[in-house]
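>>> Just need the structure, nothing else, for what follows:
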Amino acid sequence: MFSSATKVKGQGVGSAYLELIGLLKKYFPQDIKVSINNFGKADISHYHTIDPQFYLSTFFPGRGRKIGYVHFLPETLEGSLKILQPFKWIFYHYVISFYRRMDQLVVVNPSFIEQLAAYGIDKKKVTYIPNFVAKKNFHQIDYFKKNELRKKLGLPVDKFTIIGVGQIQERKGVLDFIKLAQLLPDFYFVWAGGFSFGKITDGYRELKKYVVDPPINLKFPGIVERNALGEFYNAADAFFLPSFNELFPMSILEAASCGLPIIVRNLKLYRSILDSKYLAGETIKDFQQLLVNLANNQQLRDQQRRLSLTIAEEYSEDRLAKKWLEFYRSQSELNNL
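You can find the predicted model right below:
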């Protein structure tokens, strides 16, 4: 395994990486020998991040099958990082060059297969394996413990509480999240996340103003350690992610595993991976109405909770473990041909 994802806190790439390492250690300690950032000889080299030193290592002998994890494409970085030309073009070219160096790519969203093909990458070299989360870290708690959690986290116990999770950046729709807090003063909003990439984050200057001085009913706790994030989900009544562009957000799976109703922007990718088991809107007005409906309708909340739990089951580590073992075995066999 090659990754530097955990060096930058609060990003989904790091979460997905840690989940996979945890899965392999739990299910296949005898079947798969894993080393981390070790440039020694291997049957398989799985690259989770696109660091230059990892790129250079692909030219070394003894790499075995080179597997690239596709967590983003150039177009999905728009609205995330502010990179000036000509550096943006150079970086985007480098991203695709890295993927082309791989013998096989793994995508977390099936729509990426066509997008990679548009860059001239053979579809046969692309495998779809979705993200997942471990229930030991993200699971429902007894409903009656919710108030205890809210007191612990400094949240009001008497307000309908909505949580969003992810980096604070324009692409995530954080400005819409803030606008909804202003429009719904009787609700309480929490955004767990921060500026993982500092001042080069797209929209940093405007978003920073709200983080420093948020509406009274909006809390920015900053980047929350992954082992504590489950408490924030379980303290909330609903999960809201108004992103304009996504791959396969770990936060949705985490919220689903905690049994939260899910509200997202109406993006095409969700239809294929979440099978309409969520509420979706396009505009601020849409989201406002969805949140009000959810807060005022216990039956709707219960229905959406059940749908979220079916998402969690579909993308559980139990179901994905076998898929990863089969994938690694097939790649190892190809390496030995």
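
>>> okay, CA-based contacts and neighbour counts for the rest of this
Noted.

>>> could you pull out the helices for the protein?
Along the chain, counting by DSSP state H, helices occupy 12-27, 52-57, 87-100, 111-117, 146-153, 174-183, 204-212, 226-235, 250-257, 268-274, 284-296, 298-314, 317-335.

>>> Residues in contact with the shortest one: which ones?
So that's helix 52-57. 2, 39, 47, 63, 98 (C-alpha atoms under 8 Å, 6 or more residues apart in numbering).

>>> Kindly report the same for stretch 324-337.
Stretch 324-337 is contacted by residues 43, 44, 64, 65, 129 when judged by C-alpha under 8 Å, 6+ apart.

>>> From the residues you listed, pick the one nearest residue 80.
residue 129 (23.9 Å; C-alpha to C-alpha).

>>> show me the contacts for the closest one.
Here residue 129 is in contact with 106, 107, 108, 109, 320, 323, 324 (C-alpha under 8 Å, 6+ apart).

>>> Which of those are buried, as a PyMOL select command?
Those of the contacts of residue 129 that count as buried under 16 or more other C-alpha atoms under 10 Å are selected in PyMOL with:
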select buried, resi 106+107+108+109+320+324
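
>>> Let's have the helices of the chain in TSV, adding distance to residue 159.
What follows is those, written out as TSV (distance: least, C-alpha to C-alpha, whole Å):
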stretch	distance to residue 159
helix 12-27	29
helix 52-57	48
helix 87-100	44
helix 111-117	38
helix 146-153	10
helix 174-183	12
helix 204-212	21
helix 226-235	11
helix 250-257	19
helix 268-274	28
helix 284-296	10
helix 298-314	15
helix 317-335	33
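
>>> which stretch among those helices comes nearest residue 218?
Per C-alpha to C-alpha, nearest to residue 218 of those: helix 174-183, 6.4 Å.

>>> contacts for the closest one?
164, 168, 187-189, 207, 210, 215, 217-218, 242-243, 284, 287-288.

>>> I have a second one here; can you model it like the first so I can compare?
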Amino acid sequence: MNVIFIENFQIYKRFVNVKTIGGIETNTLDVIKELKKRGHKVWTPSNQEEPEWVENGDVDIIAASTFDPLTYLQVSKYKKQFRENAAVVIHGHTTVEDLKGNFLPDMPIFNLIFKYWLKVLYGSAHLLITPSNYSKKCLEQIQTTMTYPIVPVSNGIRVEYFVEKESYRREFRKFLNQNYGVPKNARIILNVGLSWKKKGVDTFSEIAKNFPDYYFVWVGPINKNPDIEEAIKLKNVIFTGFYPDIREAYFGADLFLNTSYVENQGIPLIEAAICKLP
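Sure thing, here's the model as predicted:
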């Protein structure tokens, strides 16, 4: 197959000043890599010059995984251009519940805008793929008339990537000790992910406040907000920001604590389980 894969993660990363958008970006890159591995041709307009097969109109699928206005314009453009032979497949990783209070304040007017926007964007698809039955239910609720099928397909995880090495625990403990003064034999309670409002930073810090003898470490890009500012006042709470090898964090911690209010799949929970982190 010949696939145009639209992703504009650089827009989000500039907007919120982070190095990665998390699970949705990881999944997209994994899908693109796997498509190429299986012999399919993939063109990503955001970072590659247009190949000859696109110029010749030999396109089978127009795929997209981001939800910004540029993505919508690109999907609409290519859908019209290749309407005779290409199907539009959008990865509906994002829901209204997912966005509340993250990019904009959790207010009825903004949530209504998000609902309308996702309805318009996803309505341009011939097929919508979403990570779970839960996210499928959320997406069904924003449609007054269903114009496309919604199929739940797990984001998937590269299990072979999370094979334990003795150095992982040692390196993570060394990092925490050198940068934050955490004793190498300390009990580490870990959370992983972007520090969005939906991830429950306030709950994370509230639990930490009740267990002062344990260190609560949050690994992942920092989205500055009042909850984080309040949390870091505690001596046993640490936000590391982006960490280059997440395996070291999973194998270096003693317990995984997920405080999210909503997850469309919850990849860190599965990754922690693979690493046998309680």
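
>>> just to revisit the earlier point, can you tell me which of the contacts of residue 129 of the first structure lies nearest to residue 9 of the first structure?
Nearest member of the contacts of residue 129 of the first structure to residue 9 of the first structure, counting by C-alpha to C-alpha, is residue 108, at 20.2 Å.

>>> re earlier: by neighbours, which of the contacts of stretch 324-337 of the first structure wins?
residue 65 (22 neighbours; other C-alpha atoms under 10 Å).

>>> got the contact list for it?
Counting by C-alpha under 8 Å, 6+ apart, residue 65 of the first structure has contacts 43, 44, 45, 102, 103, 104, 331, 332, 334, 335.

>>> now residue 137 of the first structure
By C-alpha under 8 Å, 6+ apart, residue 137 of the first structure lies in contact with 227, 230.

>>> go on, the one 4 residues further on?
Applying C-alpha under 8 Å, 6+ apart, we find residue 141 of the first structure in contact with 234, 258.

>>> Looking for the alignment partner of it in the second structure.
Aligning on TM-score structural alignment places residue 141 of the first structure opposite residue 165 in the second structure.

>>> all strands of the stretch 51-200 of the second structure, in order?
61-64, 87-91, 127-130, 150-152, 188-192 (DSSP state E, counting those that start in this stretch).

>>> Next, the mean deviation of the last one compared to the first structure.
Read it as strand 188-192 of the second structure. Taken against the first structure, strand 188-192 of the second structure registers an average deviation of 0.9 Å after superposition, with mean C-alpha distance after the TM-score superposition for the first structure.

>>> In the first structure, point out the residues matching that strand.
By TM-score structural alignment, strand 188-192 of the second structure lines up with residues 161-165 in the first structure.

>>> what do you get for the third one?
Across the first structure, the stretch matching strand 127-130 of the second structure (TM-score structural alignment) is residues 104-107.

>>> The first one now?
Strand 61-64 of the second structure lines up with residues 44-47 of the first structure when matched by TM-score structural alignment.

>>> which of the helices of the first structure sits most buried?
helix 250-257 (a mean of 27; mean count of other C-alpha atoms under 10 Å).

>>> Find me the equivalent region of that one in the second structure.
The aligned range for helix 250-257 of the first structure is 267-274, by TM-score structural alignment.

>>> Mind reading off the mean deviation between that stretch and the first structure?
On superposition with the first structure, the mean distance recorded for stretch 267-274 of the second structure (mean C-alpha distance after the TM-score superposition for the first structure) is 2.1 Å.

>>> now that stretch, how far from the chain's geometric center?
Centroid separation between stretch 267-274 of the second structure and its chain, computed with C-alpha atoms, centre = their mean, to the nearest Å, is 14 Å.

>>> Can you tell me what sits against it?
The list of residues contacting stretch 267-274 of the second structure from outside it, by C-alpha under 8 Å, 6+ apart, reads 23, 157, 159, 162, 192, 193, 250, 256, 258, 278.

>>> ok, so what distance separates the last one from residue 205 of the second structure?
Right, the one you point to is residue 278 of the second structure. 20 Å (C-alpha to C-alpha, to the nearest Å).

>>> before we move on, what about the second one?
Using C-alpha to C-alpha, one gets 29 Å for the distance from residue 157 of the second structure to residue 205 of the second structure.

>>> again with the third one
Residue 159 of the second structure sits 31 Å away from residue 205 of the second structure when distances are taken as C-alpha to C-alpha.

>>> Residue in the first structure paired with residue 8 of the second structure?
Aligned partner of residue 8 of the second structure by TM-score structural alignment: residue 4.

>>> Not counting its neighbours along the chain, what's nearest its match?
In space, residue 4 of the first structure comes closest to residue 49 once its chain neighbours are excluded; the distance is 6.4 Å by C-alpha to C-alpha, 6 or more residues apart in numbering.

>>> Residue 118 of the second structure and residue 22 of the second structure, how far apart?
Relative to residue 22 of the second structure, and taking C-alpha to C-alpha, residue 118 of the second structure is found at 20 Å.

>>> Apologies, that question was intended for residue 190 of the second structure.
Residue 190 of the second structure sits 16 Å away from residue 22 of the second structure, taking C-alpha to C-alpha as the criterion.

>>> more neighbours, these two?
Using other C-alpha under 10 Å, the more surrounded residue of residue 190 of the second structure and residue 22 is residue 190, with 23 against 16.

>>> so which of the contacts of helix 52-57 of the first structure is the most crowded?
That'd be residue 47 among these, by other C-alpha under 10 Å, with 24 neighbours.

>>> how close does that residue get to residue 135 of the first structure?
Counting by C-alpha to C-alpha - residue 47 of the first structure and residue 135 of the first structure are separated by 25 Å.
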